[in-house]
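In: Predicted coordinates and the sequence they were generated for:
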Amino acid sequence: MSAAPEYRWAVTAPGAPLERIAVTREAPQGREVLLEVTHCGVCHSDVHFWEGFIDMGARKVPVAALGLETPYTLGHEIVGRVVATGPDATGCAPGDLRLVYPWIGCGDCADCAAGQDNACANPRTIGVRRSGGFADQVLVPDARYLFDIDGIDPALAATYACAGLTVYSAISKLLPMDPEAPLVMIGAGGLGLSALAILAARGHRNIVVVEPQEQARAGALAAGARAVVDPGPEGAAERLAQAAGGPIKAVLDLVNAPATAELALAVLARGGTLVMVGLYGGAISLPLGALPVRGLTIIGNYVGSPAELGAVLDLARAGALPPIPVTCRASHEVTGALTDLREGRVRGRIVLTDTAR
């Protein structure tokens, strides 16, 4: 008798409703671990890969150029229960509930050896290059990419694998700084609320949020922002400088669109740092002489390392991270979740669960 199939919600055409497809269940080999997916967050980068391209400004790069061929299964904010392990796997056992670190590298390069999988030039990212968590099960190459979440709500823990980890790593590139010095954060969606929680946990008290949506601005104030600014009306740079109340040396751009990058560069004081996080895409024209003259630093941040994920979980277990809004939806609603996220109708994070499978 053949084994029961595994089901995945797969992208079969750019922007089309995801299709539930059956695949042969995988048996873990070597150090691999097989998990039953219990929770999987829906991230804005999932929207880009669902749409089938990455906006690089002068051109839109199809995801096929990254090696993705339909059907492919997205989802990288994964919590699951171990169902089987390979003969060489250690550190977990069937029944364990674990958070997956998805940004795995090749395992052989200097970056991977240094624990910087996210910097690997040949990534094997779960939910991008390997089948992800919009599925019944997920196969993880090594138990070292699994994190114990005992004491943490698993739906919230799922968001830490990307949203929490990404902003923790990005914020680390701006700190330490005087906790009363203004730090400008652009965007108050799921990443923004995660960033506010982590900034509060790390002791920063003067956060000015730039956000066009009124409800999101109110949410940012409730989550600890000292001031909010609507970038829509004219004079946004002047109003932002006034709200900051002092030289702006740090900007965290969680959107990273042409308008947000231009605003960030316009308000940065001499010696300031811009950390670019969002994947909205596009391009800007940059006067190169301004960078050395103003002493500016521009840093791109791509998720974070396994050690940084461990640090985020330590903060959560200590009760230092205020929970962000999480809406749980049944797995079969994945296309609707992606659509709502694309259309800006999501506050916080949507997490798919296995309750309706």
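Out: Alright, I've got the coordinates.
In: From now on I want contacts and neighbour counts done on CA atoms only, so please keep to that.
Out: Will do.
In: need the strands for the stretch 151-300 of the chain, in chain order.
Out: Here the stretch 151-300 of the chain has its strands, by DSSP state E, counting those that start in this stretch, at 183-186, 207-210, 227-229, 248-253, 268-276, 297-300.
In: er, the stretch 1-150 of the chain actually
Out: Along the stretch 1-150 of the chain, the stretches classed as strands by DSSP E, counting those that start in this stretch are 6-10, 19-23, 33-42, 53-55, 60-62, 77-85, 97-100, 137-140, 146-148.
In: in stretch 333-351, what's buried?
Out: By neighbour count with 16 or more other CA atoms under 10 Å, stretch 333-351 contains the buried residues 334-335, 337-339, 341-342, 346-351.
In: Out of these, which sit inside strands?
Out: Arg349, Ile350, Val351 (DSSP state E).
In: still on that earlier bit, how about the buried residues of stretch 333-351 in CSV, adding distance to Thr327?
Out: Compiled in CSV, these are given as follows (distance: CA to CA, whole Å):
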residue, distance to Thr327
Val334, 12
Thr335, 15
Ala337, 10
Leu338, 13
Thr339, 15
Leu341, 12
Arg342, 16
Val346, 9
Arg347, 9
Gly348, 8
Arg349, 6
Ile350, 5
Val351, 6
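In: So for Phe49, what's the nearest residue that isn't a sequence neighbour?
Out: Nearest non-adjacent residue to Phe49, counting by CA to CA, 6 or more residues apart in numbering: Val63, 6.6 Å away.
In: can you tell me how far the one you found sits from Ala237?
Out: Computed as CA to CA, to the nearest Å, the Val63 to Ala237 distance reads 35 Å.
In: Now that Leu321 has come up, it's in contact with Ala197, right?
Out: Yes. Taking contacts as CA atoms under 8 Å, Leu321 lies within contact range of Ala197: 5.4 Å.
In: circling back: from the ones in strands among the buried residues of stretch 333-351, which is closest to Leu286?
Out: Leu286 lies nearest to Arg349 out of those, by CA to CA, at 33.3 Å.
In: Can you tell me how far the closest residue to that closest one other than its chain neighbours is from Pro212?
Out: Nearest non-adjacent residue to Arg349, counting by CA to CA, 6+ apart: Val326, 4.9 Å away. Applying CA to CA, the value for Val326 to Pro212 is 21 Å.
In: how far away is the nearest residue to Glu333 once chain neighbours are set aside from Ala311?
Out: Leaving aside its sequence neighbours, Glu333 sits nearest to Leu352 (CA to CA, 6+ apart; 8.0 Å). As for Leu352, its distance to Ala311 is 24 Å (criterion: CA to CA).
In: what about versus this one:
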Amino acid sequence: MRMRSYQVCQCGLPLQRSDGEVPQPQGAQVLLKVLAAGVCHSDLHIWDGYYEMGGGRQLNLIDRGIRLPLTMGHENVGEVIAVGPEATGVQVGDIRLAHPWIGCGDCPACRRNEENLCAKPRFLGVFAQGGYATHLLVPEGRHLFPIGQLTPQQAAPLACSGVTAYAALKKVQPLLATEPLVVIGAGGVGMMGIALARMMGARQVIAVDIDAAKREAALAAGATQAIDGQAADAVAQIQRATGGGAMAAIDFVGAGQTVDLALAAAAKGGHVVVVGLFGGAVNLPTPMLPMRALTLRGSYVGSHAEMAELLALVNAQGMPPVPIHTRPLDEVSHALDDLRAGHVVGRVVLAG
């Protein structure tokens, strides 16, 4: 049996197909035949080889500890086809979602069950080989979650898009039932955030995006209002829509301009959560933080516990109404190009 994968061999150049032997699981490892692999915007940063830090500065891929050649793909669902002699919790034939945010297991973050914040991560598709391939090797069975009634194509985006949005929403969850939520960015993760917010009890969700098609999609996903983020009076529109300023805003873009927009539109005592990795910098007068009692914080993917909570929520209430477009694995480079060009509404999932 042979394995096919698509790898970043040199940043900025097309992915290269690699053919080789299927790895055999050792110890506690589990081997999956990949059934579905979501295409995530953060893979564009890995493919490019850097993150924009603002002011002409970049965070280089190598500085993050990422090594090439790399098979990207961190939103994966597969069938268990082999297990190592020490593997537990799964058996051949199981269909499982691979939680990609795997830590070292020993550091303080891992000991408090926040492996997604590990300082020595082993994230699938980032620091370890991922799912833009026919097969995927997972270190231990505990990272594999049953998907219940979901199809592999439905479940795959939950591994990043879903759990990232869910973890960010939990940070403002006490406000969802009583305060309007502002969601900046209606890409794949933002749309997931809009839909999940409604499932988690948000009565009013205001979507902000510069793309008219994505604003329409946001309304279909559950947003109660959509605002053009490039409008000259975007801040005033958000303040009117929220009755004086946003108490809760989540920025799924993470550009300097979008964070500035969220902070400008926030109410006194407001909470701004930054999720996106687009890049840039924020110039915030420090007295404004205490004088306006603002909370500015980041949120990075999600924990094992949050993944389990999300799967339970979705299996109980149904999949969020986010469009999912399926493409063959061999079209992964084209799918990434379309994502970069802004042609994707919702999520692309590779299969086969």
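Out: Structure received. What you see is a predicted model; the values in this text were computed from it and never measured.
In: tell me, the biggest helix by length in structure 2 lands on which residues of structure 1?
Out: Ranked by number of residues, the top helix in structure 2 under DSSP state H is helix 304-317. Mapped onto structure 1 using TM-score structural alignment, helix 304-317 of structure 2 covers residues 306-319.
In: Can you give me the buried ones in that stretch?
Out: Going by neighbour count (16+ other CA under 10 Å), the buried part of stretch 306-319 of structure 1 is Pro306, Glu308, Leu309, Gly310, Val312, Leu313, Ala316.
In: want to throw those residues into JSON lines with distance to Asp55 of structure 1?
Out: Converted to JSON lines, the buried residues of stretch 306-319 of structure 1 look like this (distance: CA to CA, whole Å):
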{"residue": "Pro306", "distance to Asp55 of structure 1": "27"}
{"residue": "Glu308", "distance to Asp55 of structure 1": "28"}
{"residue": "Leu309", "distance to Asp55 of structure 1": "27"}
{"residue": "Gly310", "distance to Asp55 of structure 1": "31"}
{"residue": "Val312", "distance to Asp55 of structure 1": "30"}
{"residue": "Leu313", "distance to Asp55 of structure 1": "32"}
{"residue": "Ala316", "distance to Asp55 of structure 1": "34"}
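In: Could you find the counterpart of Val167 of structure 1 in structure 2?
Out: Val167 of structure 1 maps onto Ala165 of structure 2 when the alignment is built from TM-score structural alignment.
In: for Gly192 of structure 1, same thing?
Out: Aligned against structure 2 by TM-score structural alignment, Gly192 of structure 1 finds its counterpart in Gly190.
In: Check Pro212 of structure 1 too.
Out: Pro212 of structure 1 maps onto Ile210 in structure 2, by TM-score structural alignment.
In: From what I see, that match and Asp228 are in contact.
Out: Yes. Ile210 of structure 2 is in contact with Asp228 according to CA under 8 Å; the separation is 5.1 Å.
In: Tell me how far the residue nearest to Glu333 of structure 1 lies from His39 of structure 1.
Out: Computed as CA to CA, the Leu352 of structure 1 to His39 of structure 1 distance reads 6 Å.
In: Over to Glu19 of structure 1?
Out: For Glu19 of structure 1, the distance to His39 of structure 1 - CA to CA - is 19 Å.
In: The two: which is more packed in?
Out: Comparing Glu19 of structure 1 with His39 by other CA atoms under 10 Å, the one with more neighbours is His39, at 31 against 18.
In: And that one, what's its match in structure 2?
Out: By TM-score structural alignment, His39 of structure 1 lines up with Ala36.
In: Am I right that its match is in contact with Val349?
Out: Yes. Counting by CA under 8 Å, Ala36 of structure 2 sits close enough to Val349 to count as a contact (6.2 Å).
In: Just the buried positions in stretch 230-242 of structure 1, please.
Out: Neighbour-count burial for stretch 230-242 of structure 1, counted by 16+ other CA under 10 Å, picks out Asp230, Pro231, Ala236, Ala237, Leu240, Ala241.
In: Let me see the contact set for the counterpart of the third one in structure 2.
Out: Okay, so that is Ala236 of structure 1. Correspondence of Ala236 of structure 1 to structure 2, assessed by TM-score structural alignment: Ala234. Applying CA atoms under 8 Å, 6 or more residues apart in numbering to Ala234 of structure 2 gives the contacts Ile227, Asp228.
In: Check the burial of Met291 of structure 2 by counting its neighbours.
Out: Here the number of neighbours of Met291 of structure 2 (other CA under 10 Å) works out to 10.
In: contacting residues around it?
Out: Contacts of Met291 of structure 2 (CA under 8 Å, 6+ apart): none.
In: go again using 10 Å as the cut-off
Out: For Met291 of structure 2, the contact set (CA atoms under 10 Å, 6 or more residues apart in numbering) comprises Lys268, Gly269.
In: how far away is the counterpart of it in structure 1 from His39 of structure 1?
Out: Taking TM-score structural alignment, the alignment pairs Met291 of structure 2 with Val293 from structure 1. In this structure, Val293 of structure 1 lies at 48 Å from His39 of structure 1, with CA to CA as the measure.
In: Likewise for Ala250 of structure 1?
Out: Distance of Ala250 of structure 1 to His39 of structure 1, computed by CA to CA: 34 Å.
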